[in-house]
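Trainee: show me the folded form of this:
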Amino acid sequence: MSPFSKMLLVYDGTEEAQAALTRCSELSLALSARVDVVSVVDSVSANAHSAGMLGELAYSRLEELARHTLGTAICKLADNGITAHGHIVFGRTVDAVSRHAASFNSDIVVVGHRAQRGLARWWRERPIHLDLAERLCGSTIITVTLPLA
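Mentor: Have a look, this model is predicted:
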């Protein structure tokens, strides 16, 4: 049996996340690993972007979108013959994913990433895989990187 038996896929529906889903599928089949998928409702960042004016309707729309995105990922994995469990998690993405990975005891965390160039490298948030690598001791972080934007 492989030492990598539990995988966690961070999925938000972006191209990067779709590439990560493909890689996660391949790895799950190769390793016979169980897969959990998390979709994050990051109301903290959304509230900051809206100057603290995020209403209840907008919050419920964020949660609805996350549920739909999660369902899409579960269906795509099922199409590849993988039974996955989905979870909606709340909070800042890196905090929520770290909490879930720790409670799930994930051996592998798969996340998508798109390399940025120019000023975008400086103005955007720090990539999640860097923060996860610092927080998740004992887990392998697999970052699926798409070409420069």
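Trainee: only C-alpha atoms from now on, for both contacts and neighbour counts.
Mentor: Fine.
Trainee: in the longest helix along the chain, what counts as buried?
Mentor: Of all the elements of type helix in the chain, the one with the most residues (DSSP state H) is helix 56-79. Neighbour counts using 16 or more other CA atoms under 10 Å place 59, 62-63, 65-67, 69-71, 73-74, 76-77 of helix 56-79 among the buried residues.
Trainee: and it, what does it pack against?
Mentor: helix 15-31, strand 34-41, strand 84-90 (3 or more CA pairs under 8 Å, 6 or more residues apart in numbering; DSSP states H and E).
Trainee: compare with the first, here's sequence two:
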Amino acid sequence: MYQRILLAFNGSPDGREALVQAESLALACGATVHLLAIIDPSESMLVVEAMSFTPDNQRFVVQIVLDEGVKRLRRAGCTAISELKYGRPTEQIILSAREIDADLIVVGHRDQGTLARWLNGSVGESILHQPPCSLLVAVKSERRASNVTPIQQLTGRGKR
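Mentor: Predicted structure coming up:
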């Protein structure tokens, strides 16, 4: 079914939920997961796990988040590859999906109100306008406890 899954991953709680769901699918299908993080140069600050970072160390922090995602997938028995790109997230996700000939794109769902969604946009919705393959928007079920481990617990490191 799925052989190449592209996971847009940023280490946020929504991104970690997408990681969990991509992991389950990859294990069921024997797929390779390509983790993709995107640094949007138009954003002046990155926020991961309620920690903010300046653009000077942004690449370093994003690479740590990607590495932790790959480690989690590999510990579960998945084949995982990571890549860091710069640009507008929707464009980079679509471009990467085409480059790797992805069967499925997995993104997290950021819960925000109507006005915020209108102002900020939705990556998942934007991808639907020009989908290169199937798209899964991972949403955490209200009925089950979170199975998402925060990044600090995975690394054993505290906040910096």
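Trainee: looking at the buried residues of helix 56-79 of structure 1, which one is closest to residue 48 of structure 1?
Mentor: Taking CA to CA as the measure, residue 48 of structure 1 sits nearest to residue 59 out of the buried residues of helix 56-79 of structure 1, at 12.7 Å.
Trainee: now which residue in structure 2 aligns to the closest one?
Mentor: Taking TM-score structural alignment for the superposition, residue 59 of structure 1 sits opposite residue 55 in structure 2.
Trainee: and its match, how far from residue 63 of structure 2?
Mentor: Distance, residue 55 of structure 2 to residue 63 of structure 2, using CA to CA, to the nearest Å: 13 Å.
Trainee: ditto for residue 142 of structure 2
Mentor: Separation of residue 142 of structure 2 from residue 63 of structure 2 (CA to CA) stands at 30 Å.
Trainee: cool, and residue 136 of structure 2?
Mentor: In this structure, residue 136 of structure 2 lies at 24 Å from residue 63 of structure 2, with CA to CA as the measure.
Trainee: swap in residue 115 of structure 2?
Mentor: In this structure, residue 115 of structure 2 lies at 32 Å from residue 63 of structure 2, with CA to CA as the measure.
Trainee: with distance to residue 14 of structure 1 added, can I get the buried residues of helix 56-79 of structure 1 in TSV?
Mentor: Compiled in TSV, those are given as follows (distance: CA to CA, whole Å):
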residue	distance to residue 14 of structure 1
59	20
62	15
63	16
65	13
66	12
67	14
69	10
70	12
71	14
73	11
74	15
76	14
77	16
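Trainee: which strand or helix spans the residue sitting furthest away from the middle of structure 2?
Mentor: Relative to the mean C-alpha coordinate of structure 2, counting by CA atoms, centre = their mean, the farthest residue is residue 115 (23.4 Å). In this assignment (DSSP states H and E), residue 115 of structure 2 forms part of helix 114-120.
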